[in-house]
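>>> Turn this into a structure:
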Amino acid sequence: MRNGAIAYDGCSSLASTSSTQQDVDDDKMIAVVLSEEYAKLDGAVGRRLSNLAPVAHVPRINSYFPTLSDSSLDYQRLLQRLNVYGLYEVKVSGDGNCQFRALSDQIYRSPEYHKHVRKEVVKQLKDNRALYESYVPMKFKKYHKKMAKFGEWGDHVTLQAAADKFAAKICLLTSFRDTCFIEIVPQHQAPTREIWLSFWSEVHYNSLYEIQDAPLQHQPRKKHWLF
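Reported below is the predicted structural model:
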């Protein structure tokens, strides 16, 4: 859960900075190779949810966080929707990087390339300031520097930047009472892939698959929760 987000000291030494940069570079190299395998558009989840009308996406930063009672109700609502549509969540760590971990799992079939995904999203923000600045109620430089930090929660602005960067239609199955399905599309190009995430509103993101398509190591042993 995001409630367990950790703080990051920004690399307190030259050695740690070098190590972190090497990790990011390694992730980038591996991720580029993996992305070639998974770039093909997969509409399996989309076909399963084809009867849902998506709600238009409005990029925004995190400004509201539900109470414990509300978040518990939201979680039960999300579980019910997963059950109804026969979908399975690949759960990612709740260390503050969950949005980027879930995106990484969808793009590269592993959540471990989240540092690379975050770096690419932040670069998209920096290089295309005019596309996103109006959605951010603070100095934009401060915002993208904040988003570059390990453990900083992603928001709906970073989701839009990810859709633009990776030419992806990002689809959220949400826990919102009145909004089941949100669709985020690239602003200036046609999508070349679909990314499916579950969104426990303002708490956590996970990666979504049809049960039969879930990575083997993540498939549930029993499906009794569908009945």
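>>> switch to C-alpha atoms for all contacts and neighbour counts from now on
OK.
>>> List the contacts of the spatially closest residue to Leu52 that is not a sequence neighbour.
Leaving aside its chain neighbours, Leu52 sits nearest to Phe181 (7.0 Å; criterion: CA to CA, 6 or more residues apart in numbering). Phe181 sits next to Leu52, Ala53, Pro54, Val55, Cys171, Leu172, Leu173, Thr174 when contact means CA atoms under 8 Å, 6 or more residues apart in numbering.
>>> Second input sequence below; structure requested for side-by-side comparison:
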Amino acid sequence: MTENNSNASVSSSSSLNSSIPDTEDDHTIASILAEGNSQGRLGKRLSHLDSVPHTPRVNSEIPDVNDATLDHERLSIRLATYGLEELHMEGDGNCQFRALADQLFRSPDYHKHARKQIVKQLKHHRKLYEGYVPMKYRSYVKKMKKLGEWGDHVTLQAAADRFGAKICVLTSFRDTCYIEIFPKDMTPTREIWLSFWSEVHYNSLYANGDVPTKVARKRFWFF
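Coordinates of the predicted model:
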């Protein structure tokens, strides 16, 4: 599941439909693409867990193969314990954005739009995030614009803020099972459920039996 950061590996079939303008309203898209949201039920399954306070951060060092294998086993056990299933995302460097797009728009194929909106949030609200980025902020934002660039916990916070969403993350970490990320200065209007394996990969989470069947992406026209 280790991802490749090469832009050359990104398939053109994953690109956002060019007929949809850059200024599209994500809430409009979400309302059109959503076909029954079962995610509200997931919160009840993990309501007894204490979430870890979220501090946005960039990606840390990727674990070695042995540690990553143990982490994956731990995550699998947690998924089974709480009756959750993953919709698996492609390991092309865009998995966080694919998982967010699946939860928001019911299609991982809209990952380019999700990334674009998150980068806009980072760019226009610099003061909210630059303290968490240990490099030149403009360079960080420029890097995040590139397809295949891994998302991190800073981009997750930006996603929560941009989309007004509470992001719930079931992790493989030994001491951090569950993380909740809230939008700043607003009440969340939706929930996003993700799994996170060993600093390596994100997937989209559903209750057992609710994982959608992948279908061809529909075209939508906005006037």
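>>> Which helix runs longest in structure 1?
Across structure 1, the longest stretch assigned as helix under DSSP state H is helix 14-38.
>>> buried set for it?
Neighbour-count burial for helix 14-38 of structure 1, with 16 or more other CA atoms under 10 Å as criterion, is recorded at Val24, Asp27, Lys28, Ala31.
>>> Equivalent analysis for stretch 93-112 of structure 2, please.
Neighbour-count burial for stretch 93-112 of structure 2 flags 93-112 (criterion: 16+ other CA under 10 Å).
>>> again, but for stretch 171-187 of structure 1
Buried residues in stretch 171-187 of structure 1, counted by 16+ other CA under 10 Å: 171-176, 180-186.
>>> What is the nearest of those to Arg129 of structure 1?
Nearest to Arg129 of structure 1 among the buried residues of stretch 171-187 of structure 1, counting by CA to CA, is Pro186 at 15.3 Å.
>>> what residue of structure 2 takes the place of Ile170 of structure 1?
Residue pairing (TM-score structural alignment): Ile170 of structure 1 is matched to Ile167 of structure 2.
>>> nope, Pro137 of structure 1 is what I was after
Under the alignment by TM-score structural alignment, Pro137 of structure 1 pairs with Pro134 in structure 2.
>>> and the next element down the chain from the strand or helix carrying Val154 of structure 2?
Using DSSP states H and E, Val154 of structure 2 sits in helix 153-163. Counting by DSSP H and E, the next helix or strand C-terminal to helix 153-163 of structure 2 is strand 165-171.
>>> Where does Trp196 of structure 1 fall, secondary structure wise?
strand 193-200.
>>> Ser107 of structure 2 is in contact with Phe97, isn't it?
No: shown here, Ser107 of structure 2 and Phe97 do not form a contact pair, counting by CA atoms under 8 Å, at 10.7 Å.
>>> Helix, strand or coil: sort out the aligned residue in structure 2 for Gly46 of structure 1 for me.
Correspondence of Gly46 of structure 1 to structure 2, assessed by TM-score structural alignment: Gly43. When classified by DSSP: H, G, I helix; E, B strand; the rest coil, Gly43 of structure 2 comes out as helix.
>>> How much space separates Gly43 of structure 2 from His54 of structure 2?
For Gly43 of structure 2, the distance to His54 of structure 2 equals 17 Å [CA to CA, to the nearest Å].
>>> residue ranges of the helices in structure 2, please?
If DSSP H is used as the criterion, the helices of structure 2 fall at 26-33, 42-45, 65-81, 95-105, 111-124, 126-129, 137-144, 153-163.
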